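> could you work out the structure for the sequence below:
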Amino acid sequence: MRELTDKELLQRIQQNDVSAFETLYLRLWESLFVFAMKRLGSEDDAEDVVQEVFASLWAKRHSLQIRENFDAYLYSAVKYKVINKVAAMLQNPEKLELVRESLLPAVDNAAETLQSKELQAIVNQEVQSLPEKMREVYLLYIEQHRSVADIARVLSLSEQTVRNQLGLARTRLKKSLQHAMLFTFLC
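Reported below is the predicted structural model:
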């Protein structure tokens, strides 16, 4: 017997099929839990969030109108529950310390939370926005693995200019990635 797609499972869930709900739950629970855990820093809170999302899914099963990308719908639901949970934690002094402790590693590891395609798109967009000479230096260095001396020779620049351009490019890329990662963590 072939494995049902998420869309097929959702259709069956809308018809009160408990086994379809269990199948979907078992298929997606772990990845949603990890997603919530990275943001909350607490297994119990992450578990609560995912349980709430699945309970809500079952309660609203007859009115769901998800045509495409059911995974994205569930991740968004978890994301909003996480935001609400963090807001509640900020009101509780004991939980506030847990939030502080979980924020620092989460920001450091935020790249893990971005899909590689999204991360690459951000990098590509930022590289394209670099000034022409800086972009040229950066691409020769990163994509063609050219040395500073070789780039200086090819572009008729001093080696110091090449190093300066690389440093500026890295700084700009780092800032844009930090903003994207922080946004991803908060969202």
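> can we go C-alpha only for contacts and neighbour counts from here?
Noted.
> pull up the distance across stretch 58-72, start to finish.
One end of stretch 58-72 to the other measures 17 Å (CA to CA, to the nearest Å).
> show me what counts as buried in that stretch.
For stretch 58-72, burial by neighbour count (16 or more other CA atoms under 10 Å) applies to 58, 61.
> what of stretch 15-24?
Applying 16+ other CA under 10 Å to stretch 15-24 flags 20, 21, 24 as buried.
> quick one: these as CSV, columns for secondary structure and distance to residue 129 too.
CSV is the format used below for the buried residues of stretch 15-24 (DSSP: H, G, I helix; E, B strand; the rest coil; distance: CA to CA, whole Å):
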residue, secondary structure, distance to residue 129
20, helix, 47
21, helix, 46
24, helix, 42
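> nearest to residue 120, of these?
Among these, residue 24 lies closest to residue 120 (CA to CA), at 29.9 Å.
> against residue 59, how distant is residue 35?
22 Å.
> show me what the longest helix seen in the chain is packed up against.
Criterion DSSP state H: the longest helix present in the chain is helix 159-186. Judged by 3 or more CA pairs under 8 Å, 6 or more residues apart in numbering; DSSP states H and E, helix 159-186 is in contact with helix 93-108, helix 110-113, helix 116-129, helix 132-142, helix 148-155.
> following up with a second sequence; could you model it the same way so I can compare the two?
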Amino acid sequence: MKEIADSELLELIRQSNYPAFDELYQRYWKYIYTIAFRKLGDRDDAADLTQNVFMEFYDKRKGLIVNIPVKNYLRTAMLYKLSNYFRTKGFQEKHYLNFQHFHQHSPESDSSFDLLAKRENEMEFEEMVELIYRTIDEMPEKMKEIFLLSRTEQYSIMEMAEKLALSPQTIKNQISKALSRIREVAAKNDLTVAQVMILIWLTQP
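From the prediction side, this is the model:
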């Protein structure tokens, strides 16, 4: 089984081949679990969501339509689970502090997750996730680097200026331009800026 490609495993899983499913699980459970744990900060909750993702994957096996790499499909499924998790359980303090550092201003946390989760169709959620990846990937390289340093690693303006050998004003300008792009994406896709920022937070390591 270890030499079989993901696409072949998927065909076997559709035929209810449990060893094929177990191989797929062994390949990706740590990756999926890590995504959940980094956002939740709770090992038990992360493990529960990981199990749910794989259980639902197997339960839907016969009618499963996977148009992207299996790893990406499972990642999107976990992001969808996380969105629903925060909608139903709310932002606990540990989540809020983590996201607040990322967002850098008061987020519409609960209401934004609620609105995201109203897009109950997983395919629509998958499209939103791919939109976020595209939005970040399409940023000029330096803008993307600065934006992610400021949002995912919580670098200050001065720390980024020192790290990248740029002036603080240049850093501020690049962040401002990145946020302008995000506002445009939000407006074109019937999302608030806070919702887009939540999706970025969910999708970044």
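> do you know the score for how well these two fit?
The TM-score (TM-score structural alignment, normalised by the length of the first structure) is 0.61; 146 aligned residues with a CA RMSD of 3.9 Å.
> just to revisit the earlier point, nearest to residue 16 of the first structure, out of the helices and strands packed on helix 159-186 of the first structure?
helix 110-113 (33.2 Å).
> any chance of TSV for the helices and strands packed on helix 159-186 of the first structure, columns mean neighbour count and distance to residue 170 of the first structure?
Listed next are those as TSV, based on neighbours: other CA atoms under 10 Å; distance: least, CA to CA, whole Å:
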stretch	mean neighbour count	distance to residue 170 of the first structure
helix 93-108	15	17
helix 110-113	18	16
helix 116-129	14	10
helix 132-142	17	8
helix 148-155	16	14
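> how about the ones you listed, which one is nearest residue 12 of the first structure?
That would be helix 110-113 among those, by CA to CA, at 30.5 Å.
> pull the residues that contact the closest one.
The contact list for helix 110-113 of the first structure, computed with CA atoms under 8 Å, 6 or more residues apart in numbering, reads 35, 119, 181, 182, 184, 185.
> redo that, cut-off 7 Å
181, 185 (CA atoms under 7 Å, 6 or more residues apart in numbering).
> repeat for stretch 163-172 of the first structure
Identification of contacts with stretch 163-172 of the first structure by CA under 7 Å, 6+ apart yields 134, 137, 138, 148.
> run the last query once more with 10 Å
Under the criterion CA atoms under 10 Å, 6 or more residues apart in numbering, residues 126-127, 129-131, 133-139, 141-142, 148-149, 151-152, 158-162, 173-174, 176-178 lie in contact with stretch 163-172 of the first structure.
> helix/strand/coil for residue 2 of the second structure?
What DSSP: H, G, I helix; E, B strand; the rest coil gives for residue 2 of the second structure is coil.
> need the nearest residue in space to it, chain neighbours excluded.
Counting by CA to CA, 6 or more residues apart in numbering, residue 23 is the residue found nearest to residue 2 of the second structure once chain neighbours are left out, at 7.1 Å.
> what residues are up against that neighbour?
Residue 23 of the second structure neighbours (CA under 10 Å, 6+ apart): 1, 2, 4, 6, 9.
> most neighbours among those residues, which one is it?
Comparing these by number of neighbours (other CA atoms under 10 Å), residue 9 comes first, having 22 neighbours.
> give the contact list for that residue.
1, 2, 15, 17, 18, 19, 20, 21, 22, 23, 24, 70.
> can you check residue 181 of the first structure too?
106, 107, 108, 109, 110, 111, 112, 113, 114, 119, 175, 187.
> for residue 98 of the first structure, see how far away it is.
20 Å.
> related to what we said a few turns ago, next one: the longest helix of the first structure to chain centre, how far?
Helix 159-186 of the first structure sits 18 Å away from the centroid of its parent chain (CA atoms, centre = their mean, to the nearest Å).
> got the buried residues for that helix?
Buried, per 16+ other CA under 10 Å, within helix 159-186 of the first structure: 159, 162-163, 165-166, 169, 172-173, 176-178, 180-182, 184-186.
> quick one on the thing from earlier: pick out the most distant pair among the contacts of residue 9 of the second structure.
Maximum pairwise distance among the contacts of residue 9 of the second structure (CA to CA): 18.1 Å, between 2 and 15.
> next, count neighbours for residue 11 of the first structure.
With other CA under 10 Å as criterion, residue 11 of the first structure counts 17.
> residue 5 of the second structure now?
As a burial measure, residue 5 of the second structure scores 10 neighbours (other CA under 10 Å).
> to which residue of the first structure is it aligned?
Under the alignment (TM-score structural alignment), residue 5 of the second structure pairs with residue 5 in the first structure.
> show the contacting residues for residue 71 of the first structure.
Residue 71 of the first structure touches 6, 7, 28, 32, 77, counting by CA under 10 Å, 6+ apart.
> mind listing which of these are in helices?
6, 7, 28, 32, 77.
> could you dump the residues you listed into CSV with distance to residue 48 of the first structure added?
Output for those, formatted as CSV (distance: CA to CA, whole Å):
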residue, distance to residue 48 of the first structure
6, 23
7, 25
28, 15
32, 11
77, 13
